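**Q** Kindly generate the corresponding structure for this input.
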Amino acid sequence: MIKKKKDIIKSLATHKNDVGSTEIQIGLLTDKIAKLSEHFKKFKKDKHSTVGLTKSVNKRKKLLAYLKRKNTESYQNVIKQLNLRK
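**A** Coordinates of the predicted model:
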């Protein structure tokens, strides 16, 4: 699941020069969440990073809700591509 940023941007870009659309932000946050989850498997007592994980999860949740409201087709595509269970 964990990919390089360039691969995430290429797979979710809406046009050639797209680097900051909602879809890409969701993809990058998903990658960050996956990396932090792996980190917590090794370092269970790292409480400071849990704040960053919580913020990332909440931001992704808000972005997904926004995308669902504005463009449901793109929302479905992102959910399928990132294997999110929604």
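**Q** Going by C-alpha atoms from here, please, whenever you check contacts or count neighbours.
**A** Fine.
**Q** Regarding the residue positioned nearest the centre of the chain, which helix or strand does it belong to?
**A** The chain has residue 30 as the residue nearest its centroid, 2.6 Å off, counting by C-alpha atoms, centre = their mean. In this structure, residue 30 sits in helix 22-42 according to DSSP states H and E.
**Q** I have a second one here; can you model it like the first so I can compare?
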Amino acid sequence: MKLTNQPRQQKQALFKTFGHAHCEKDSGSPESQIALFTYRIKHLTEHLRLKGKDYAAKLGLLKLVGKRRRLLAYLKKEDLQRYRNVITSLGLRK
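**A** Have a look, this model is predicted:
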């Protein structure tokens, strides 16, 4: 999965990779939402490494982690195979 510098193109690439039937506009599926949250979490983590006292960004990061955790719990409860596919493709767990 190659991401470009434009945020819109990055989102479309994520949705195309992780959405149902690899559709570019599938932004509502749990897999695509988890992928988007993961991308944003990585971005905020890098930002906080440079600017550790940015408390607003830290709060946003904690909220995103919570949202992703709840979506992962939902996906695990609904369809275990889809959950495992998302976990392995994003590299969230070992």
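**Q** what's the TM-score here?
**A** The TM-score (TM-score structural alignment, normalised by the length of structure 1) is 0.91; 86 aligned residues with a C-alpha RMSD of 1.8 Å.
**Q** for the aligned residue in structure 2 for the residue nearest to the centre of structure 1, what are its contacts?
**A** If you follow residue 30 of structure 1 across to structure 2 using TM-score structural alignment, you land on residue 38. Residues in contact with residue 38 of structure 2 (C-alpha atoms under 8 Å, 6 or more residues apart in numbering) are 68, 90.
**Q** mean shift of the helix ranked longest in structure 2 relative to structure 1?
**A** In structure 2, ranked by residue count with DSSP state H as the criterion, the top helix is helix 55-78. On superposition with structure 1, the average gap between helix 55-78 of structure 2 and its aligned counterparts reaches 0.4 Å (mean C-alpha distance after the TM-score superposition for structure 1).
**Q** Show where that helix falls in structure 1, residue numbers please.
**A** Counting by TM-score structural alignment, helix 55-78 of structure 2 corresponds to residues 47-70.
**Q** buried sites along the matching stretch?
**A** 53, 56-57, 60, 63-64, 67 (16 or more other C-alpha atoms under 10 Å).
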